[in-house]
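Asks: the amino acid sequence is not available; the structure is as follows:
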């Protein structure tokens, strides 16, 4: 399969490329580096990426900005960082990509643990994660030409724990291998409309 991985240079993106790269043709995409550049929060940039890459069999997104901070300090603008960056960015990949994905192809988005196991200063991320789950559930029943859509919701990755572990007290990091397998399940399997939890 020909697969675009958006956010390929991040911790999760690297895991995905390692898991699927030996079996599929991976096109690495990112805002500042990759085989193709894309700002997924900008629909025009997303459409340009698809035009450059051409038709594909699957799109995986492991990217998306969110704001972390005390709830009492949130403003409409800081809250919208997650809704525009993580939610609408990934929604843009789907809306602009349905015509570019092969029959029976798939989209795999990424949310995270915080909507089901919250941390302090993570309300914006929790809201974005929950919104992505709702989008996937609703979109799955309307996908054209047998296309599928899922979202992977991983806990804190082992590889990320040295940098972010202090934000996640009491959370047990998940193995990179298990996270990679969750994306393989979504892309190579047959499920749709699912939140694939990795804990």
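Replies: Sure thing, it's come through. Only a predicted model underlies this, so the values are computations on that prediction, with no experimental measurement involved. Numbers count the residues shown, from 1 in each chain.
Asks: please make it C-alpha for all contacts and neighbour counts, starting now.
Replies: Fine.
Asks: now for the top strand by length along the chain, which elements pack on it?
Replies: What stands out as the longest strand in the chain, according to DSSP state E, is strand 101-110. Of the remaining helices and strands, those touching strand 101-110 by 3 or more C-alpha pairs under 8 Å, 6 or more residues apart in numbering; DSSP states H and E are strand 56-61, strand 148-154, helix 176-188.
Asks: next, the one to line up against it:
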């Protein structure tokens, strides 16, 4: 299969590319790196990238920014970081991907453990990740041509503990290669409307 991975240079993305690359042709897309460039917060850039790539069999998104901070200090602008990036960026990809996926193709988005297990300073992350999962469940019943859509909900990655460890005290981290298996399950499997919990 020909698979587009958006966010391929990130911690999750690298593991996904390694896992899926064992069996499939991988096309990498990123805002600053990759075979094709696109800022997924701009649907026009997403569309332009897919116009260059052409028809594909699956799309994986492992990208998205979030702001972490105390709720008492949060501003609307800080909430919009996650809403515009991790939520609408992924929705933008899903909307465009419908037109470029072959029949029976799949879309895999990324949420996160805090959708179900909130943490301090993570109100925006919980809100956005829960919204991604809601979108996946709803979109699954409307996609045409046998297209599938799922989400992977990773816990904090072992490789990211240096950056995110202070936010996830008491959480058991998972290795990127184990998290990548959930993306493989989504891409190579047959289910739709699922949230695969990689924790």
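Replies: That came in fine, so what should we check first? If you're wondering where the values come from, they're calculated on a predicted model, not measured in any experiment.
Asks: returning to that earlier point: tell me which of the helices and strands packed on strand 101-110 of structure 1 is the most buried.
Replies: strand 148-154 (a mean of 27; mean count of other C-alpha atoms under 10 Å).
Asks: got the helices and strands packed on strand 101-110 of structure 1 as a markdown table, with distance to residue 27 of structure 1 columns?
Replies: Formatted as a markdown table, those follow (distance: least, C-alpha to C-alpha, whole Å):
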| stretch | distance to residue 27 of structure 1 |
| --- | --- |
| strand 56-61 | 9 |
| strand 148-154 | 19 |
| helix 176-188 | 15 |
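Asks: what about the longest helix along structure 1, distance to the chain center?
Replies: Criterion DSSP state H: the longest helix present in structure 1 is helix 123-140. Distance of helix 123-140 of structure 1 from its chain centroid, counting by C-alpha atoms, centre = their mean, to the nearest Å, is 11 Å.
Asks: what about it, how far off from structure 2?
Replies: For helix 123-140 of structure 1, the mean deviation from structure 2 after alignment is 0.4 Å (mean C-alpha distance after the TM-score superposition for structure 1).
Asks: name the helices or strands packed onto that helix?
Replies: Checking 3+ C-alpha pairs under 8 Å, 6+ apart, helix 123-140 of structure 1 ends up next to helix 76-82, strand 148-154.
Asks: the host helix or strand of residue 13 of structure 2 vs structure 1, mean deviation?
Replies: Using DSSP states H and E, residue 13 of structure 2 sits in helix 11-20. Comparison of helix 11-20 of structure 2 with structure 1 after fitting gives an average deviation of 0.4 Å (mean C-alpha distance after the TM-score superposition for structure 1).
Asks: give the buried residues for that helix.
Replies: Of the residues in helix 11-20 of structure 2, 11-17, 19-20 count as buried by neighbour count, 16 or more other C-alpha atoms under 10 Å.
Asks: just stretch 92-112 of structure 2 next, same as before
Replies: 92-94, 96-98, 100-102, 105-112.
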